[in-house]
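Visitor: For reference, the sequence and a predicted model appear below.
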Amino acid sequence: LVCVMSKAKDKSGSFYRFCQLCDEIEAKPSYNDKTEAISEFVQKFKGDVYLLMKFLLCKYDQRVYNIREKQLVKLMSRYLQCSHQDLLEDLEKGDHSQTCKSFIMQYKRDHPRRSSLTLKMVDQFLEQLTTATKEDDQLDIISNFFDLCTPEDVRYVTKIMDHDLKINIGPKFALNALHPKGYEAYKNSNDLELIVNRWQNHTLESVIDDSGPVGSGKKGKFTTNVSVMTPIKPMLARKVSSLAECFKRAPGGIFAEIKYDGERIQIHKDGDEFKCFSRNLKPVQEWKVKEVYGYIKKAAPKAESIILDGELLLVDTKTHQPLPFGTLNVHKKNNFAGANVCVYIFDICYLNGNVLLEDTIEDRRTTMQKYVKVIPDRVEVSELYEIKEESDLQVLMKRAMKEGLEGLVVKALGGPYSPNARHWFKLKKDYFDMADTVDLVVLGAYYGKGVQARATEKGLLSVFLMGSYDKESKQWKTVCKVGNGHDEATLKKLQKSVAKNFDKISKDPSKVPSHMDIHRQNVPDFLIKDIKTAPVWEIKGASFSTSQNHSVHTAGGISIRFPRVEKIRDDKDYNSHTTVEEILELASLDPISYVNNANERAKQVNSPSQLRSPSPSPSPSPKRSRSKSPAPKNAKKEPKEPVASTSKPRKQKRTREEFEEPDGESPVRIYTSANMKKAQKDILQTSADNSLDSKVIVQFGTTTGTNEGDFAKVLQKKWAKPAKKLKSNYKIGSLSDLGCIQPVKVDQRATMKVFVVTAISIGESGSIEVDALKDCAKKIFNFAQLKGASVHFLVDSLWPSSLRSFQVALSSQLNEEHGVHVMVYTDGQSNSNSNEVPKAKKAKTEETTNSSLGNLTAKLFASVNVVFDGFPENEKKKLARIVTKCGGSVSPSWV
């Protein structure tokens, strides 16, 4: 129950007054006016200033309430006993807090007319929410508290729960209302309560000297203390768009450091106790860092207490190269045997009672290398070079781009570590525009979220789904979502166009027509009615991308990083846009096309000329692959061409007379055999021959925890373990989405291992879905790369389309650098281009349907869409296969 304190004891201050202050801040046009409004309020305020500032800066409150917008709406429908659907429809207007307020006014007529809440009561309520994880417990807490609230109280409480008051105020202007240097003190200490206490005790005094060039970071310091186990605001980097700008901003000289594509981590060690914090100063999840603690202790045996700054990522133990961003989360699920969690250390802030923030970068680097030793693939020290010429910086940047790394961080010589200050510079390929723009068609629109929703109280559509036509599949594919490039006036004009030419589908995948290929994660709120009326916009971005983060887009695996609208092309229509084929060609020509691949990073190029580390680096382990030694100063060499990947495909043992290879250059090879039983036997055969590599055998599964297809039955007879594990994981809810994979080791002979991977890719129609297959394929190829294995598919009636389309779907997810040999085995009959159903399949079909359908032909259900209503699930699947094999299509429900 919520504890209600009497006002005689509770002097924390009126929450109603806080709401009035927020309204006043929101109405102020400038930041200085907002600061002045807070300052005037605080001077008269007699309550708890810490709680006041804590609520104003709720974005930085680290408490987790386990209630997002839709969960809150669900709880409100139960609390008010009103229609959940009505709440959801109102929520689409864009402001959940306003939805809660209006429905309380409508359904709770006995709500308090005057607020009696205090800041402490609200804080206690929020603290209670952090302990409730079950819906019924959350409902009890919310019901008891909301009974005490006016509708306006509820509006602001729900905003605080969402960590966003939407009044456009940050810590700089809020804390400077207390003291001119309040924000500077907060940056150093990251302790809001300490800052408020010092302000109240008149001990918050500045010793900052604002002189000195920006690049040097020499802006003095505050007398706030740094303590172990309390996170420090990390030093940050600002964007620069050219190499020359780095030298201009840091005239005293620069270092360049490789920028690793991992997660920022701040490591605190005090004796045997460890704490790790993220870039946002939140505790890092334990499973990510538990492997690291023991190695940090070994790497820094002389450090009783220490604070280190670095990047947490996954390292391939074969190539000793960092793996792409995001693989750490994949590692949690698949526990890759060929990869280690590793921390790359690039700075030290505290050592054995001494604060090192004001030490120069050279001194900090020397201290770090003295007290932190390298443990290969576990604890590494970042590469840092002194740069004297722009050409050296250019060569190093080219190396980073060729190796698939994020870029460079540039640091001024002699610079201190300034918490939360952007005195470093970052050079990333994302800041250099891609080679050309593309003209894309607007397929859909979304309501704005986050920053884009600040000016959208009434539900402005501000994010748009851009697409392109694929001549091969005769479908419209998605390329990217764009939310930048339009000013507010243009967005308001676009609302009329959307209302006229788009249908509201509320992100319902069943309402997407068959001529559009839209991944379920990208289904928009509104969808274009007639593609002939769709607008065409010119889109520019940082680069084309085949990153795993963009695998939900369907245009051949290509997307655009950081897209923005350059102009609205009223002079063009849907017939004159950039097609998928043209996009793929442009991406191949783009000099900074982004490929997120581990092997690409292992390629070597020349190091910059005359680069030196500010202090001796630890000797690398002999097994590690390092860049070549610096070239002579006068040698003007371009970076060498990348060395070919060392992971070469190995030919599989097969008989030429048994399988026929088709023509073509696809990395996915299709082998046709008249004797599929023999093919199955060969695939399942294991051997003790050490010359053979490992195998990944793929079977297909559903989201209901079953294996499907003729091949799955053969697999289960030989190895029952994958089917049992699939059922087990389905029951506990850990494997229930299309696009997931489940690898299981089933056999091992000498150095050869056999894995069966279940690809969750069979949809409601009973056939493999293209998007799900692509999602699974990317994960399977990455898994096979780590295991050094070949990949084997056997295609039967589960694939309703042509074998060529199956080959294309797999090829779009496979790069040469994977070094993976992919084989698809078929009897040549699983091709919808054929006008006849194979006799064996026909016989099976007739048997399945008790001969009720007679002699079927592939044209029987041409242009027919079927919905099965009232049939058992297993019968639905059988009948769905019959319809799709005979040229028809199946939908889950009537539209």
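Guide: Nice, thanks for sending it over. Numbers count the residues shown, from 1 in each chain.
Visitor: hey, let's count contacts and neighbours off CA atoms from now on
Guide: Will do.
Visitor: what's the distance between Phe247 and Val438?
Guide: Applying C-alpha to C-alpha, to the nearest Å, the value for Phe247 to Val438 is 34 Å.
Visitor: That should have said Ile104, apologies.
Guide: 48 Å.
Visitor: These two: which is more packed in?
Guide: Remark: of Ile104 and Val438, Ile104 carries more neighbours, 23 against 20, as counted by other C-alpha atoms under 10 Å.
Visitor: Check for me that the more buried one belongs to a helix.
Guide: Yes - Ile104: assigned to a helix according to DSSP: H, G, I helix; E, B strand; the rest coil.
Visitor: Disregarding flanking residues, what is the spatial nearest neighbour of it?
Guide: Pro151 (6.1 Å; C-alpha to C-alpha, 6 or more residues apart in numbering).
Visitor: you'd agree the one you found is up against Lys101?
Guide: Yes - the pair formed by Pro151 and Lys101 meets the contact definition of C-alpha atoms under 8 Å, at 4.8 Å.
Visitor: what number of residues lie near Glu69?
Guide: When neighbours are counted by other C-alpha under 10 Å, Glu69 registers 16.
Visitor: from memory it sits against Gln98, does it?
Guide: No - if you go by C-alpha under 8 Å, Glu69 and Gln98 don't touch, sitting 11.8 Å apart.
Visitor: residue closest to the middle of this structure?
Guide: The centroid of the chain falls nearest to Asn549 when counting by C-alpha atoms, centre = their mean (5.7 Å).
Visitor: Tell me the helices and strands packed up against whatever helix or strand Lys290 lives in.
Guide: Using DSSP states H and E, Lys290 sits within helix 286-299. For helix 286-299, the packing partners by 3 or more C-alpha pairs under 8 Å, 6 or more residues apart in numbering; DSSP states H and E come out as helix 327-334, strand 339-351, strand 379-381.
Visitor: what helices or strands is the shortest one leaning on?
Guide: Using 3+ C-alpha pairs under 8 Å, 6+ apart, the elements in contact with strand 379-381 are helix 286-299, strand 339-351.
Visitor: Below is an additional structure, to be compared with the one above:
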Amino acid sequence: MPRNALIVRVASFYDFARVCQSLSQTASRLQIAETVAEFLATLDPDEVEVAVRFFVGRATASGEEKRLKVSGRAVWKIVAAMTGGEDQGEEIFAAAEDFGEAIEMLLKLRASEPEPTLTIREVAARFEEIAAIEGPSSRGRKLDALREMFERATALEGKYLTKILIREMRHGMSEGTMLEAIARMAGRPVEEVRRASMLEGDLGRVARAMRPGEQARPSTGPPSAEAFGAERARAMKPLRPMLAQPMPNVAQAFAALGGKLALEHKLDGARVQIHCAGAEVKIFSRRLNEITRSLPEIVERLRNHGPRAFIVDGEVIAVDPEGRPLAFQELMRRLGRRREIERVRAELPVRLFLFDLLALDGELWIDRPYSERAAALKSLAQQVGAETVGRAEPRTVAEAEKFYQAALAAGYEGVVAKSLASRYTPGARGRGWIKVKRAHTLDLVIVAADWGYGRRKGWLSNYCLAARDEKTGRFVEVGKTYKGLTDEQFRTMTGRLRPLAISEAHGTVTVRPEIVVEVAYSDIQRSPQYESGMALRFARIVAIRDDKSPGEADTIQTMAEEFERQTVKPRPPR
């Protein structure tokens, strides 16, 4: 039954922190979901929305994370200066289990503990204020606002403020478990909540809408998942992109999809989702950040296209003056840019290729079969003057292999095989989409880096690479490499990693897992050196994937599957 607890007071952040602390000592996933559901039931709608985000390590709404720009190193410097613990870092990090506990230990150095006065709403408002600070001296003003919050925080509150800011909760509450907690709070089937989450993209807003008593007409119950999707289509809010599973060759993809499939060229570009309604056009990145201003030529092409409203999925690539594709790194100069847009536009034009239709004339199409969406997309693209990706429907493996080899010869990354019957499943690696690429690559996260020596002295230039464990959400190391980057990229990467630093010892800087890189490798080996039991052989970085979030990195489970697919594998240990 839905929980309709009587709300008698404003929820304190200290209560939230205590719940988090109890979760970290709970092994049962069901108990974690039940504990969180009971806590959420005591909150009002605004608090529910915020608390759900906080539980999964999000300080702000989905798509707003980039604006916060607060590093673990900044938190450490602020709190160390507050408490006089600047010279105790090595001892504290040796004793602490994680960065949040290290901040808690620092705060305990104060002469007295403040009374817990922070509320969940207040913390959320302060995060929003910090994210909104821009312009001259913005960094200093952000840190001042952060300092004021930590000065008021108890040691336990400071621990979880930090964990939220660096997105490293480590208390067992994954997004999947949170969906179960929301379902329990709302008294709704978990599949309905999961569907709503796929369409909404922000767990906080899902929880708020499903909270009993939030709706204007309580007798109708919380809105259906379809209501979420229809609202997003009307309001120009992005859906999470569907993802593809990797497979080593076209023959396996053909067999996995039962021979009823289409193949599409896989471009080495940036995923974009475009919402059009008359003169209004909005463009979103795969991480749901709005990037409309960065791509004015696409807006100009699609604006005033006619009476039809639609949402399309596609890929943007950078091209040279002759229209030939350029490297992915070149494209990153365009995305997210706010200044000198016209100059860079002239220097670095882009081309848009569409490959899916998500909504048309106010109706979601994601549950229609891919074959129907593809046909409608072809017609729509012709109407608005847009290009679509190269596509074929092979009848045999030989035809599929011929299309794949032609794609490679033309310079494409590979192909995406799509079941003709597949639905579009936002945010999921649907079984109906399979990517086949030339090289063995994985998208991994940098979790630490070594200071270089010799020619690379002064740069963080040897990177510890980690895959995500989809069961725990942790990042597990699987290899290390200094290969693949130019001197200029080493210099730039050093500048990006330093603000993410959590700790430093013996020439190795441990960083927050935020930067995703595409890593090519020859094969996967068994390795006792790593907790995962696997290591990449001859790893090299082939691209810095700023368009991907750490949550989209490849998983240990994917690595294990890739290992089993290898024709030649090391003998198992005796």
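Guide: Noted; the coordinates are in hand. Just so it is clear, the structure is predicted and the values come from calculations on it, not from any experiment.
Visitor: So after superposing, what's the score?
Guide: Overlay of the two chains. TM-score (TM-score structural alignment, normalised by the length of the second structure): 0.68; 459 aligned residues with a C-alpha RMSD of 4.3 Å.
Visitor: Identify the residues contacting the helix holding Lys290 of the first structure?
Guide: Residues from elsewhere that reach helix 286-299 of the first structure (C-alpha atoms under 8 Å, 6 or more residues apart in numbering): 274, 276, 328, 332, 341-343, 371-375, 378-379.
Visitor: moving C-terminal of that helix, what's the next helix or strand?
Guide: Downstream of helix 286-299 of the first structure (by DSSP H and E), the next one is strand 305-316.
Visitor: that older thread, how far does the helix holding Lys290 of the first structure sit from its chain's centre?
Guide: Distance of helix 286-299 of the first structure from the chain centroid (C-alpha atoms, centre = their mean, to the nearest Å) equals 24 Å.
Visitor: Can you tell me what Leu263 of the second structure aligns to in the first structure?
Guide: Using TM-score structural alignment as the criterion, the counterpart of Leu263 of the second structure in the first structure is Ala256.
Visitor: Tell me how many other residues surround that match.
Guide: By the criterion of other C-alpha under 10 Å, Ala256 of the first structure has 26 neighbours.
Visitor: now Asn865 of the first structure
Guide: 14.
Visitor: how close does it get to Asn874 of the first structure?
Guide: Taking C-alpha to C-alpha as the measure, Asn865 of the first structure falls 19 Å from Asn874 of the first structure.
Visitor: try Ala679 of the first structure
Guide: 28 Å.
Visitor: Mind checking which of those two has more residues around it?
Guide: Applying other C-alpha under 10 Å to Ala679 of the first structure and Asn874 shows that Ala679 carries more neighbours, namely 21 against 10.
Visitor: Report all helices and strands that the lengthiest helix in the first structure contacts.
Guide: In the first structure, assigned by DSSP state H, the helix with the most residues is helix 770-787. Judged by 3+ C-alpha pairs under 8 Å, 6+ apart, the packing partners of helix 770-787 of the first structure are strand 741-749, strand 752-762, strand 789-794, helix 803-811.
Visitor: Give me the range in the second structure that the first one lines up against.
Guide: Aligned by TM-score structural alignment, strand 741-749 of the first structure falls on no residue of the second structure.
Visitor: about what we covered before: and the contacts of helix 286-299 of the first structure, which is closest to Glu708 of the first structure?
Guide: For these, the minimum distance to Glu708 of the first structure (C-alpha to C-alpha) is 27.1 Å, reached by Lys332.
Visitor: hmm, back to that, now do the SS call for the match of Leu263 of the second structure.
Guide: Secondary structure, three-state DSSP: Ala256 of the first structure is strand.
Visitor: hang on, isn't it packed against Glu390?
Guide: No - contact status for Ala256 of the first structure versus Glu390: not in contact, 11.2 Å apart, counting by C-alpha under 8 Å.
Visitor: who's in contact with the match of Leu263 of the second structure?
Guide: So, once contact is read as C-alpha under 8 Å, 6+ apart, Ala256 of the first structure ends up touching Leu384, Tyr385, Glu386, Ile387, Leu393, Leu408, Val409, Val410, Lys411.
Visitor: if I look at the nearest residue to the fifth one once chain neighbours are set aside, how far off is His111 of the first structure?
Guide: What it means is Leu393 of the first structure. Excluding the flanking residues, the one nearest Leu393 of the first structure by C-alpha to C-alpha, 6+ apart is Ile387, at 6.4 Å. Distance, Ile387 of the first structure to His111 of the first structure, using C-alpha to C-alpha: 67 Å.
Visitor: out of these two, which sits in the busier spot?
Guide: Higher neighbour count among Ile387 of the first structure and His111: Ile387, with 24 against 16, using other C-alpha under 10 Å.
Visitor: Aligned to the more buried one, what sits in the second structure?
Guide: Checking TM-score structural alignment: Ile387 of the first structure goes with Pro394.
Visitor: wait, its match sits on Ala400?
Guide: Yes - counting by C-alpha under 8 Å, Pro394 of the second structure touches Ala400, with 5.2 Å between them.
Visitor: thinking again about what came up before, reformat the helices and strands packed on strand 379-381 of the first structure as TSV; add distance to Leu314 of the first structure.
Guide: Listed next are those as TSV, based on distance: least, C-alpha to C-alpha, whole Å:
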stretch	distance to Leu314 of the first structure
helix 286-299	10
strand 339-351	5
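Visitor: Mean neighbour count, those: which tops it?
Guide: Stretch with highest mean neighbour count among these: strand 339-351 (a mean of 23; mean count of other C-alpha atoms under 10 Å).
Visitor: What about Ala406 of the second structure, how many residues nearby?
Guide: 14.
Visitor: Quick one: map it onto the first structure.
Guide: Applying TM-score structural alignment, one finds that Ala406 of the second structure aligns to Arg399 in the first structure.
Visitor: Name the next helix or strand downstream of whichever strand or helix holds that match, please.
Guide: Using DSSP H and E, Arg399 of the first structure sits within helix 390-402. Downstream of helix 390-402 of the first structure, the next assigned helix or strand under DSSP H and E is strand 407-412.
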